[in-house]
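Student: sequence plus the predicted model coming up.
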Amino acid sequence: MARCEAHVLGEYLPILLFLFVSTVIGVALLVLGWLLGPQRPESEKLSPYECGFEAFEDARMQFDVRYYLVAILFIIFDLEIAFLFPWAVVFRDIGMTAIVSMAVFLGILVIGFVYEWKKGALEWE
């Protein structure tokens, strides 16, 4: 019985060794970056970035819904491209059902795009 347990542990040894080495390398790189990196924050580094409001204020403050609309717009076009490329590769082999399903998918995306347009997310002040 002990020989069987040793055999099983021997099979997991490369995995455990890999996890140990990767953890040591990751921690070492983080520590080196913290020790050797510059420790002088500048006003540009502490300023809001792409969110439009101060990051360290009250969490219940009001802000414009256009930030969410821009995120939705990004997801719409990101999903469209992610699904269109594989579909275009096998276009000749998939038949009429896939063409109709892609038309429905693109129609739903167009509805989302029109919603964004009507809400004014594309008009930035």
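Tutor: Received the coordinates, thanks.

Student: make it CA atoms for all contacts and neighbour counts henceforth
Tutor: Will do.

Student: give me the contacts around stretch 91-107.
Tutor: With CA atoms under 8 Å, 6 or more residues apart in numbering as the test, stretch 91-107 has contacts from Glu80.

Student: just give me how far that stretch sits from the chain centre.
Tutor: 27 Å (CA atoms, centre = their mean, to the nearest Å).

Student: give me the buried stretch members for that stretch, please.
Tutor: Residues of stretch 91-107 classed as buried under the neighbour-count rule (16 or more other CA atoms under 10 Å) are 102, 106.

Student: now swap in stretch 67-85 and tell me
Tutor: Residues of stretch 67-85 classed as buried: 69, 72-73, 76 (neighbour count, 16+ other CA under 10 Å).

Student: what about Glu5, neighbour count?
Tutor: Neighbourhood size, Glu5 [other CA atoms under 10 Å]: 9.

Student: element containing it, please.
Tutor: helix 2-36 (DSSP states H and E).

Student: one more structure, for comparison:
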Amino acid sequence: MKQILASLQAYYRLRVCQEAVWEAYRIFLDRIPDPGEYQNWVSICQQETFCLFDIGKNFSNSQEHLDLLQQRIKQRHFPERKDEISTEKTLGAPGETPVFSPEKNKGKVKSPIILQLGDNHRQY
């Protein structure tokens, strides 16, 4: 009985660590981990001295995460550059449905337009 309980607890720890590490990459680094780095973090997580919140702190304080934040902050402070089209001018006010004239697109190949708004993706 003790062996079964120990096995189930080890499996539970492994699954929780796998999920925690995967989510840390997604949330803090906005990417999928390489297999080697993923396995290293899962192994670290499985050590009893390492807490799940420590994983979040490590990812949050990593240089990769800080660089990503800096990049996103710069993009928000300078949302409209001369070589970019403002989505407000193109789509109108938030919540409005964009209207595309079929006459302007006559004879062109129709493909969906995908707009990325923060973490939300919409297809038109």
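Tutor: Nice, thanks for sending it over. This is a predicted model, so every value here is computed, not measured.

Student: can you pull the TM-score for these?
Tutor: Here the superposed chains carry a TM-score of 0.36, computed using TM-score structural alignment, normalised by the length of the second structure; 67 aligned residues with a CA RMSD of 3.6 Å.

Student: ok so, going back, of the buried residues of stretch 67-85 of the first structure, closest to Gly26 of the first structure?
Tutor: Nearest to Gly26 of the first structure among the buried residues of stretch 67-85 of the first structure is Ile72, at 34.3 Å by CA to CA.

Student: and the helix or strand harbouring the closest one, what other elements does it pack with?
Tutor: Secondary-structure element containing Ile72 of the first structure, defined by DSSP H and E: helix 66-89. Counting contacts by 3 or more CA pairs under 8 Å, 6 or more residues apart in numbering; DSSP states H and E, helix 66-89 of the first structure packs against helix 91-119.

Student: how far is the helix it packs on from where the chain is centred?
Tutor: Worked out by CA atoms, centre = their mean, helix 91-119 of the first structure lies 23 Å from the chain centre.

Student: neighbouring contacts of the longest helix along the second structure?
Tutor: Of all segments of type helix in the second structure, defined using DSSP state H, the longest is helix 2-24. Helix 2-24 of the second structure has contacts (CA under 8 Å, 6+ apart) with 32-33, 38, 41-42, 45-46, 52, 55-56, 59.

Student: just the ones of the residues you listed in helices?
Tutor: Checked against DSSP H, these include these in helices: 38, 41-42, 45-46, 52, 55-56, 59.

Student: mind picking the two most distant members of these?
Tutor: Gln46 and Phe59 (16.4 Å).

Student: ok so, going back, buried subset of the ones in helices among the contacts of helix 2-24 of the second structure as a PyMOL selection?
Tutor: Only the buried entries of these go into this PyMOL selection, using 16+ other CA under 10 Å:
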select buried, resi 38+41+42+45+46+55+56+59
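
Student: distance to Arg13 of the second structure added to the ones in helices among the contacts of helix 2-24 of the second structure, as JSON lines?
Tutor: Below are these laid out as JSON lines (distance: CA to CA, whole Å):
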{"residue": "Tyr38", "distance to Arg13 of the second structure": "15"}
{"residue": "Trp41", "distance to Arg13 of the second structure": "13"}
{"residue": "Val42", "distance to Arg13 of the second structure": "10"}
{"residue": "Cys45", "distance to Arg13 of the second structure": "9"}
{"residue": "Gln46", "distance to Arg13 of the second structure": "6"}
{"residue": "Leu52", "distance to Arg13 of the second structure": "11"}
{"residue": "Ile55", "distance to Arg13 of the second structure": "14"}
{"residue": "Gly56", "distance to Arg13 of the second structure": "17"}
{"residue": "Phe59", "distance to Arg13 of the second structure": "20"}
